[in-house]
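>>> need a 3D model of the sequence below.
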Amino acid sequence: MGVVTDIRDRTRASGPVAAVPGEAGRSRNAPASLFWRIFSLNAAGLVVAAALLLGPVTVSTPVLPAEALVVVAGLALLLAGNAVVLRLGLAPLARLGRAMAAADLLRPGARAVVAGPAETAELITTYNTMLDRLQSERAAGAARALSAQERERHRIARELHDEVGQTLTAVLLQLKRVADRVPGELREDVGQAQEATRAGLDEIRRIARRLRPGVLEELGLVSALRSLAAEFTTHGLTVRHQIPADLPALTEEAELVLYRVAQEGLTNTARHAGADRAEITLSPASYGVELVVRDNGKGVGDAPEGAGIGGMRERALLVGAELAVGPGPEGGTEIRLRVPAGAAGGR
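Coordinates of the predicted model:
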């Protein structure tokens, strides 16, 4: 008795014993399992049949038509009850299958509804937990990959500017000295070589600027987006911009995501849209800022999303932003990125 009393006292002192997840809590709150539903239905049907056979109902030999009718009706009721129970019990599995087929790690948020018998509800819960973990791991992996990509972009841009750019500058100076001493009939050829070298140098600098947005680091997001719009206003494409100077506070990661999405959107417009007008709009919103890039081109249609849009979705996930790509209000393509204020790099 002393031992039992001591155990009880310790139990009271330590508080109530926590229930094991999935045992007591599940038995009290979760619906009955599919097995017990079918078993209970069949057991009830057999009990009723046995009670009738032991009571007023008899089966003769040979079987009378009325007796056969009663047996067939009972069997039909039992089969119909089983069909209803199975249909209701397996419906959540069908919904889970559709949710699994439509799942996309680049579009987070959609989860299967937890419903149905205990086994089905547990399976759906496990699937949702697995999807959360996969999206978290994908976001972390994408953050590392994009960070490495940005470092590689900076390295290549620096080498293009410092190595190739300086080499072409030296060639251009050498050609200028040659042009002053060559005979008159060769000056035109040397002049063409100078122009070709100068064009190559300008192209190298343009590529370096795209790889490493120095204006973003030095002058900020607003100036970087305005410079980007001016850069793409060439070759028959006119880019207008509406970018106010007063924007909510954003992290460096969020500013880089906004810049890269705008850059990729304008690149797709210039290469694939067949448009002559594009527009960049950056505006404050209740949740943060919203970036809209639209054009008057041929639109995306039913074509599958390419690597460019996939890359934009990866970047949007890093700062908890929402990206939508679809037709614009007047045709063409519209890219809409909603970035929360104070967005941090990574989820």
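>>> switch to C-alpha atoms for all contacts and neighbour counts from now on
Noted.
>>> do you know how far Leu96 is from Leu106?
Note on Leu96: its distance to Leu106, by C-alpha to C-alpha, to the nearest Å, is 19 Å.
>>> more neighbours: those two, which one.
Leu96 (22 against 18; other C-alpha atoms under 10 Å).
>>> my read is that that one contacts Ala112, right?
Yes: between Leu96 and Ala112 there is a contact at 6.0 Å, judged by C-alpha atoms under 8 Å.
>>> could you tell me which residues touch both of those two?
The overlap between the contact sets of Leu96 and Ala112 (C-alpha atoms under 8 Å, 6 or more residues apart in numbering) consists of Ile124.
>>> so Met130 sits in a strand?
No: counting by DSSP: H, G, I helix; E, B strand; the rest coil, Met130 is not found in a strand; it is helix.
>>> state the number of residues packed around it.
There are 12 residues near Met130, going by other C-alpha under 10 Å.
>>> what's the answer for Pro117, then?
Counted with other C-alpha under 10 Å, the neighbours of Pro117 add up to 21.
>>> contacts only, for it.
Pro117 makes contact with 30-34, 89, according to C-alpha under 8 Å, 6+ apart.
>>> out of those residues, which is nearest to Thr125?
Ala30 (12.4 Å; C-alpha to C-alpha).
>>> the closest residue to that closest one other than its chain neighbours: neighbouring residues, count only.
Sequence neighbours aside, Ala118 is the residue nearest to Ala30 in space, at 6.0 Å (criterion: C-alpha to C-alpha, 6 or more residues apart in numbering). Using other C-alpha under 10 Å, Ala118 has 20 other residues around it.
>>> you'd agree Ala118 is up against Arg37?
No: using C-alpha under 8 Å, Ala118 is not in contact with Arg37; the gap is 10.7 Å.
>>> ok, now which ones touch the residue nearest to Ala30?
Here Ala118 is in contact with 30-34 (C-alpha under 8 Å, 6+ apart).
>>> second chain to compare with the first, below:
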Amino acid sequence: MSVNPAPVRPERSLFRRLFLINGLVFTIGTVVLALSPATVSAPVLVTEIPVLIVGLAVILAANAVLVRSSLAPLGSLATLMERVDLLRHGDRLLERGNGDLTHLIRTFNEMLDRLEAERSAASAHALAAQEGERQRIARELHDEIGQSLTVVLLGLKRVVDQAPAELREELHGVQEGVRASLDEVRQVARRLRPGVLSDLGLASALSALSSEFSEMSGVPVTKKVSDLPVLDDDVELVLYRIAQEGLTNVARHARASRVELTLRQELDGLTLRISDDGRGGVLREGAGIRGMRERALLVGATLTIDSKRGDGTDVILVVPA
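A predicted model of the protein is given here:
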């Protein structure tokens, strides 16, 4: 049975390397001074001072170059630490440099792998619970509040039929208000639980979503959905929710006059694209966009947002083949 040797501690290995570099520089400097015709008197003569200064400068410069090249990966590692985001998968540092720093970089990359895996698992549980809660609320809205409002409408109809003529117009207004509330409850329930997604498929669900968005916002949507392969339920739900959130962001922030929603199969995978001609200039990612990134990670997809001020916004989701 073979026993793996204990790993070298990075701080000891780094100390040893710096010690050897400095020792090598000073050893070479000593040998050069010993073999060169230059001499130093005691006390030092004025004419010898430039020689000493040049020698010292050469030694310091050589030492600085060697130490800097040895520690260069640490600068890249610090930059990665500052920009790392667990929602942006695959941001890693190449394992380059000497053995001790390579070990440090590899350990940091492995730590990011573990954190991303844990974040994805936690997000999956959270989003699954969120979908379950949405379905529960949608059922209660449809079965309880919706039925209660329907009963109220039927009662109002009987009251209107029996009411005197001078009250009927007012009661008709109340009746229309209750009917509008019932329609709003049904719309909220559909948004919370897209039954059309499970009943008719993703293409029909996106059509219904686009029509509802245009009706509520007044912004026309050009929809282009190509023939789709058979998709997992999780993939379909992620595509639908990201399209839903993308259109919601357009209605809230973009001030757009038109929107284009495209879903097609390409060589690198399935691509969902939501483009608008609004004001653009997304400088800060809010909870909505971060939620979209979390959903994308659940199916291994890549979410890209291109938003230039005055040139609209493109939200692109690529689900790998």
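>>> tell me how they score on TM after superposing.
Once superposed, the chains reach a TM-score of 0.91 (TM-score structural alignment, normalised by the length of structure 2), with 314 aligned residues with a C-alpha RMSD of 2.3 Å.
>>> ok so, going back, ok, and the contacts of Pro117 of structure 1 in structure 2?
Mapping these onto structure 2 (both residues aligned by TM-score structural alignment, their matches' C-alpha atoms under 8 Å) leaves Gly89 still in contact.
>>> farthest-separated two in the contacts of Pro117 of structure 1?
Largest pairwise distance in those, by C-alpha to C-alpha, is 13.6 Å, between Ala30 and Gly89.
>>> and these two? Which one has more around it.
Counting neighbours by other C-alpha under 10 Å for Ala30 of structure 1 and for Gly89 shows that Gly89 has the greater number, 22 against 17.
>>> for the aligned partner of the more buried one in structure 2, what is the enclosing helix or strand?
By TM-score structural alignment, Gly89 of structure 1 lines up with Ser70 in structure 2. Element membership of Ser70 of structure 2, judged by DSSP states H and E, is helix 49-83.
>>> likewise Val319 of structure 2?
strand 313-320.
>>> mean per-residue distance, that strand to structure 1?
On superposition with structure 1, the mean distance recorded for strand 313-320 of structure 2 (mean C-alpha distance after the TM-score superposition for structure 1) is 1.0 Å.
>>> where do the helices sit along the stretch 151-300 of structure 1?
Along the stretch 151-300 of structure 1, the segments classed as helices by DSSP state H, counting those that start in this stretch run 165-179, 184-211, 214-219, 221-232, 252-268.
>>> of all these, which lies closest to Ile7 of structure 1?
Closest among these, using C-alpha to C-alpha: helix 252-268, at 57.3 Å.
>>> mind listing residues that contact that closest one?
With C-alpha under 8 Å, 6+ apart, helix 252-268 of structure 1 has contacts from 216, 221, 224-225, 228, 232, 278, 280, 291, 293, 308, 312, 315-316, 319, 335, 337, 339, 343-345.
>>> what range in structure 2 does it sit on?
Taking TM-score structural alignment as the measure, structure 2 aligns residues 233-249 with helix 252-268 of structure 1.
>>> aligned partner of Glu334 of structure 1 in structure 2?
Matched by TM-score structural alignment, Glu334 of structure 1 corresponds to Asp314 in structure 2.
>>> from Glu212 of structure 2, how far off is the residue lying closest to that match once chain neighbours are set aside?
Distance criterion C-alpha to C-alpha, 6+ apart; nearest residue to Asp314 of structure 2, sequence neighbours excluded, is Ser275 at 4.5 Å. Relative to Glu212 of structure 2, Ser275 of structure 2 is positioned 17 Å away (C-alpha to C-alpha).
>>> under the alignment, what does Leu323 of structure 1 map to in structure 2?
Leu323 of structure 1 maps onto Leu303 in structure 2, with residues paired by TM-score structural alignment.
>>> please name the residues that touch the residue mapped onto Leu45 of structure 2 from structure 1.
In structure 1, Leu45 of structure 2 lines up with Leu64, judged by TM-score structural alignment. Listed by C-alpha under 8 Å, 6+ apart, Leu64 of structure 1 has no contact partners.
>>> list the buried residues for stretch 217-228 of structure 1?
221-222, 224-226, 228 (16 or more other C-alpha atoms under 10 Å).
>>> and stretch 74-89 of structure 2, by the same measure?
So, applying 16+ other C-alpha under 10 Å, buried residues of stretch 74-89 of structure 2: 74, 77, 86-87, 89.
>>> count of residues packed around Leu247 of structure 1?
16.
>>> I'd say it and Tyr287 touch.
No: at 11.8 Å, Leu247 of structure 1 and Tyr287 do not qualify as touching, with contact defined as C-alpha under 8 Å.
>>> coming back round to it: and the helix holding Ser70 of structure 2 against structure 1, how far off on average?
Superposed on structure 1, helix 49-83 of structure 2 shows a mean distance of 1.8 Å to its aligned residues (mean C-alpha distance after the TM-score superposition for structure 1).
>>> mind checking how far that helix is from the chain centre?
Chain-centre distance of helix 49-83 of structure 2: 37 Å, with C-alpha atoms, centre = their mean, to the nearest Å.
>>> what helices or strands is that helix leaning on?
Contacts defined by 3 or more C-alpha pairs under 8 Å, 6 or more residues apart in numbering; DSSP states H and E place helix 49-83 of structure 2 against helix 10-35, helix 99-140.
>>> wait, which of the ones you listed is closest to Thr150 of structure 2?
With respect to Thr150 of structure 2, and counting by C-alpha to C-alpha, the nearest of those is helix 99-140 at 14.1 Å.
>>> hang on, the earlier thing: can you tell me what the residue nearest to Ala30 of structure 1 aligns to in structure 2?
Using TM-score structural alignment, Ala118 of structure 1 sits opposite Gly99 in structure 2.
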